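Participant: mind looking at a prediction? Sequence and model below.
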Amino acid sequence: MEFQVLLLTLFLSTFVIFLLSFRRGRGRLPLGPWPWLPVIGHLHLLGPLVHQSLHRLSLRYGPFFSLYLGSVPCVVVSNPHYAKLFLQDNELAFSSRLESTAIKRLTYETSLAFSPYGPYWKFIKKLTFNELFGSRGTGRFSSLRVQEYDRLLTLIGVKARAGEAVNVTEELLKMTNTVISKMMIGESEEARDVIREVTKMFGEFNVADFVWVMKKLDVQGFGKRIEDLYQRFDSLVDRIITKREQARNKARGQGGGKHEGGERDFLDILLDIAADETSDVKINRVHMKGLVMDLFTAATDTLAVGIEWALVELINHPDLLKKARQEIDDVVGNQRLVEESDGPKLPFIQAVIKETFRLHPPVPLVVRRCTSESKIEDYVIPEDTVLMVNVWAMGRDPSLWESPMDFRPERFLKPMEENSSKGVLDVRGQHFQYLPFGTGRRMCSGLTLAMHEVPAVVAALIQCFDFQPVSPQGNKVAVVDTEERPGLTVPRAHELVCIPIARPICGPLHLV
């Protein structure tokens, strides 16, 4: 009986608090769905694919509406006008990202992607840009990426010669994981399975993050999953750091430098900073672990998913595939493999990648947390309100794009129709109807790497091979499905399995 009274008291008190906050908020926030439910708010309106759920709601409530996720107020934006107001005009108030329980635990609360905007974030942002993801860092590791591209093509070539199917999804993840692993720690470390589970969890809604009475109950089993992933990754990265520290100590003992010869990787740079007493920002082992997790996640799943979506769209559109290959033949010829440096001379390939990012953005939702009360037109956005900009929905808006559900790379080869002086749409966050990498201070740091790696791999794959897709049941199919599954990066629901068929270019390249 006492338990029932306690439960009823909790329910009624939550109901009253929620009602008061909801009614007070209606005069401050834009209108949103009705009805809401006590305790959970509007959580019942969201399915596993949150960006799709929010898109459906926007069709009814408009491009700017409010939600309550539990007792947490949220505003949802799905047009460029409001995206600009929040992410540019009021950028400072919305420069912090939302940190869920999973994010806090799995990134050690020290990551670049999710740390609050402040001195630490600025220091790490500058460091990763200079050493990894900017023009200098990208150029420094170009030969490493070429080696991994060649390994991928050779493996597929072997499968083509044997007439065997290849799991393209798995091989792309291996390649992108190896690239970022070698850039960061100087060796290949198989973390792709953990990383894919982490990105999936980051994209899921944990009710306990929004409903305070659920925090200790773990009704969805998130706590157990988070702890399991944490232990798996923590032991992996702890072993990596320990191994490097021992190697550096051995080199010192033999009169060498801080590391064993060769070019420094990112982990060496972090260890150097950790040992530097004069550094503006202090870096310790926990910071290193968080950054390794963060950058593994950012450059493994997102890049592999982008390459896969582009390949799927080309397989499904043979006329565009033919046009892309013709451009490669005209620029590169058939006596050498396409290279990253060919990218600027392959505008149609670049347009294919941009169109892929329109329909399948690397991250479908730009999520921010309001750090100070802000006025947006006639609305007042309270502190700690969650902002969700639905990039995925804007890419499908017929008022912004002609025939938005059609895959048309040509739309990125001509100036914007509404104002030709703005030039061709690009990926750098200057056109608010198209934000595949975000915009402003919190724009994705890996943009430069992505726009080198994704076009080069896609071009090399279609230059060397035809792909006969196979269904999950093992049957040959003419069209690859484009269903999505939950995740921070929204990968395809089913893995891409194909029988590769070598093209004439493979002969000179000795791929088969």
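Facilitator: Cool, got the structure.

Participant: going forward, measure contacts and count neighbours with C-alpha atoms only.
Facilitator: OK.

Participant: give me the number of residues near the closest residue to residue 382 other than its chain neighbours?
Facilitator: Excluding its sequence neighbours, the residue lying closest to residue 382 (C-alpha to C-alpha, 6 or more residues apart in numbering) is residue 373, at 4.6 Å. Residue 373 is flanked by 13 other residues according to other C-alpha atoms under 10 Å.

Participant: with residue 2 instead?
Facilitator: Residues contacting residue 2 under the criterion other C-alpha under 10 Å number 7.

Participant: residue 268 sits in which helix or strand?
Facilitator: Taking DSSP states H and E as the definition, residue 268 sits inside helix 266-275.

Participant: skip ahead from that helix and say which helix or strand is next.
Facilitator: Next along from helix 266-275, by DSSP H and E: helix 285-316.

Participant: buried residues, that next one. List them.
Facilitator: Along helix 285-316, these residues count as buried under the neighbour rule (16 or more other C-alpha atoms under 10 Å): 286-316.

Participant: which helix or strand lies directly C-terminal to that helix?
Facilitator: Next helix or strand after helix 285-316 toward the C-terminus (DSSP H and E): helix 318-331.

Participant: check the offset of the helix holding residue 268 from the chain's centre.
Facilitator: 26 Å (C-alpha atoms, centre = their mean, to the nearest Å).

Participant: for that helix, packing partners?
Facilitator: Here helix 266-275 touches helix 168-185, going by 3 or more C-alpha pairs under 8 Å, 6 or more residues apart in numbering; DSSP states H and E.

Participant: and the helix it packs on, what's buried?
Facilitator: By neighbour count on 16+ other C-alpha under 10 Å, the buried set for helix 168-185 is 168-169, 171-185.

Participant: next one: stretch 479-495
Facilitator: For stretch 479-495, by 16+ other C-alpha under 10 Å, it's 480, 486-492.

Participant: ok, and here's another one to check against it:
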Amino acid sequence: MFRFFSLQELFVGGTDSSVQTTQWTMAEIINKPDVLERLREEIDSIVGKSRLIQETDISKLPYLQAVVKEGLRLHPPFPLLTRKFQETCDVKGFHIPEKTTLVINAYAVMRNPDSWEDPNEFKPERFLISSRSRQDDEREQAALKYIPFGGGRRGCPGSSLASVSVGTAVGVMVQCFDWRIKGGKVNMEEIFEGLSLTMVHPLKCTAVPRTMPFL
């Protein structure tokens, strides 16, 4: 059976940031059939076809984790991060008065061509540990170039929970359905609304159930 719907309908009880992140990530996956196929192969291999993917499976699915990380890199839940200086200080020759508000453009940081190869391309493979050296990984962390949840001691305490919940939602949708989009490609035009980046044209898909014993 076919159904035409908005992905936002799937997350009645979810938070807006998780909904937006899941929607953006699914849009990127639908636009990249090779990513969808590789992700599905991993899920079928590790989870199997007799049950739904669960949160406890996420740690065993490195490519799914990479897909979620790449979705968060390109479409951070909060593209602008703010901090306030508690005292006067000097940073690289700039005098910063007490109580100055600092606005960090996380969106621009994570698309900086000096830090990322093909920064505007959806490439989950960049987050696979096996494709990078330990030195490169440590250098990335030191540079703080990946900050979808902020960084340091003020980073979001819910980052792990968010990654797992989004990963589970994306995993279930990839596991259970084939996805079709009118015109063949998702329109990725974005607009800043409130505190998040949203789609100008909400993602609407045709979901074709796969042949699974539990469906």
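Facilitator: That came through fine. None of the values given here were measured: they were computed from a predicted structure.

Participant: what value does the TM-score take for this pair?
Facilitator: For this chain pair, the superposition-based TM-score is 0.91 by TM-score structural alignment, normalised by the length of structure 2; 213 aligned residues with a C-alpha RMSD of 1.9 Å.

Participant: please list all residues in contact with whatever residue of structure 2 lines up with the residue nearest to residue 382 of structure 1.
Facilitator: Using TM-score structural alignment, the equivalent of residue 373 of structure 1 in structure 2 is residue 88. Counting by C-alpha atoms under 8 Å, 6 or more residues apart in numbering, residue 88 of structure 2 touches 95-99.

Participant: for the stretch 1-150 of structure 1, which segments count as strands?
Facilitator: 64-69, 72-77 (DSSP state E, counting those that start in this stretch).

Participant: likewise structure 2?
Facilitator: Using DSSP state E, the strands of structure 2 run over 3-6, 80-84, 89-91, 94-96, 101-105, 177-180, 190-193, 196-199, 204-209.

Participant: turn those strands into CSV, including distance to residue 115 of structure 2.
Facilitator: Shown next, in CSV, are these (distance: least, C-alpha to C-alpha, whole Å):
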stretch, distance to residue 115 of structure 2
strand 3-6, 34
strand 80-84, 18
strand 89-91, 22
strand 94-96, 24
strand 101-105, 14
strand 177-180, 32
strand 190-193, 23
strand 196-199, 22
strand 204-209, 33
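
Participant: what's the closest of the ones you listed to residue 62 of structure 2?
Facilitator: Nearest to residue 62 of structure 2 among the strands of structure 2 is strand 177-180 (20.5 Å), distances taken as C-alpha to C-alpha.

Participant: how far off centre is that closest one?
Facilitator: Distance of strand 177-180 of structure 2 from its chain centroid, counting by C-alpha atoms, centre = their mean, is 19 Å.

Participant: what range in structure 1 matches that strand?
Facilitator: Going by TM-score structural alignment: strand 177-180 of structure 2 matches residues 465-468.

Participant: the longest helix along structure 2 vs strand 204-209, what angle?
Facilitator: Longest helix in structure 2, counting residues (DSSP state H): helix 159-176. Interaxial angle, helix 159-176 of structure 2 versus strand 204-209 (axes from the mean of the first three to the mean of the last three C-alpha atoms, to 10 degrees): 60 degrees.

Participant: residues contacting the alignment partner in structure 1 of residue 25 of structure 2?
Facilitator: Matched by TM-score structural alignment, residue 25 of structure 2 corresponds to residue 310 in structure 1. By C-alpha under 8 Å, 6+ apart, the contact set of residue 310 of structure 1 is 352-353, 356, 458.

Participant: for stretch 3-13 of structure 1, buried residues please.
Facilitator: The neighbour-count check on stretch 3-13 of structure 1 (16+ other C-alpha under 10 Å) flags nothing as buried.

Participant: how far out from the middle of the chain is it?
Facilitator: The chain centroid and the centroid of stretch 3-13 of structure 1 are separated by 41 Å, computed with C-alpha atoms, centre = their mean.

Participant: in structure 2, what range does it match?
Facilitator: Taking TM-score structural alignment, stretch 3-13 of structure 1 hits no residues over in structure 2.

Participant: go through stretch 408-427 of structure 1 and flag the buried ones.
Facilitator: Residues of stretch 408-427 of structure 1 classed as buried: 408-409, 411-412, 425, 427 (neighbour count, 16+ other C-alpha under 10 Å).

Participant: from those, pick the one nearest residue 362 of structure 1.
Facilitator: For these, the minimum distance to residue 362 of structure 1 (C-alpha to C-alpha) is 11.3 Å, reached by residue 427.

Participant: right, and residue 97 of structure 2 touches residue 89 too?
Facilitator: Yes - counting by C-alpha atoms under 8 Å, residue 89 is a contact partner of residue 97 of structure 2 at 6.7 Å.

Participant: still on that earlier bit, with mean neighbour count added, can I get the strands of the stretch 1-150 of structure 1 in CSV?
Facilitator: Below are these laid out as CSV (neighbours: other C-alpha atoms under 10 Å):
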stretch, mean neighbour count
strand 64-69, 23
strand 72-77, 22
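
Participant: reformat these as CSV; add distance to residue 2 of structure 1.
Facilitator: Converted to CSV, these look like this (distance: least, C-alpha to C-alpha, whole Å):
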stretch, distance to residue 2 of structure 1
strand 64-69, 29
strand 72-77, 29
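
Participant: so which of those strands gets nearest residue 507 of structure 1?
Facilitator: Residue 507 of structure 1 lies closest to strand 72-77 among the strands of the stretch 1-150 of structure 1, at 50.9 Å (C-alpha to C-alpha).

Participant: matching residues in structure 2 for the closest one?
Facilitator: Aligned using TM-score structural alignment, strand 72-77 of structure 1 spans no residues in structure 2.

Participant: what of stretch 228-236 of structure 1?
Facilitator: The alignment of stretch 228-236 of structure 1 onto structure 2 (TM-score structural alignment) covers no residues at all.

Participant: name the residues that touch that stretch?
Facilitator: Stretch 228-236 of structure 1 has contacts (C-alpha under 8 Å, 6+ apart) with 105-106, 194, 197-198, 289, 293.

Participant: which residues of structure 2 does the helix holding residue 268 of structure 1 align to?
Facilitator: Taking TM-score structural alignment, helix 266-275 of structure 1 hits no residues over in structure 2.

Participant: buried residues in that helix?
Facilitator: Buried residues in helix 266-275 of structure 1 (16+ other C-alpha under 10 Å): 266-268, 270-271, 273-274.

Participant: ranking the strands of structure 2 by burial, who's on top?
Facilitator: strand 196-199 (a mean of 19; mean count of other C-alpha atoms under 10 Å).

Participant: and it, how far from structure 1 on average?
Facilitator: Taken against structure 1, strand 196-199 of structure 2 registers an average deviation of 1.6 Å after superposition, with mean C-alpha distance after the TM-score superposition for structure 1.

Participant: which elements pack onto that strand?
Facilitator: helix 16-31, strand 190-193.

Participant: what range in structure 1 matches that strand?
Facilitator: Using TM-score structural alignment, strand 196-199 of structure 2 lines up with residues 489-492 of structure 1.
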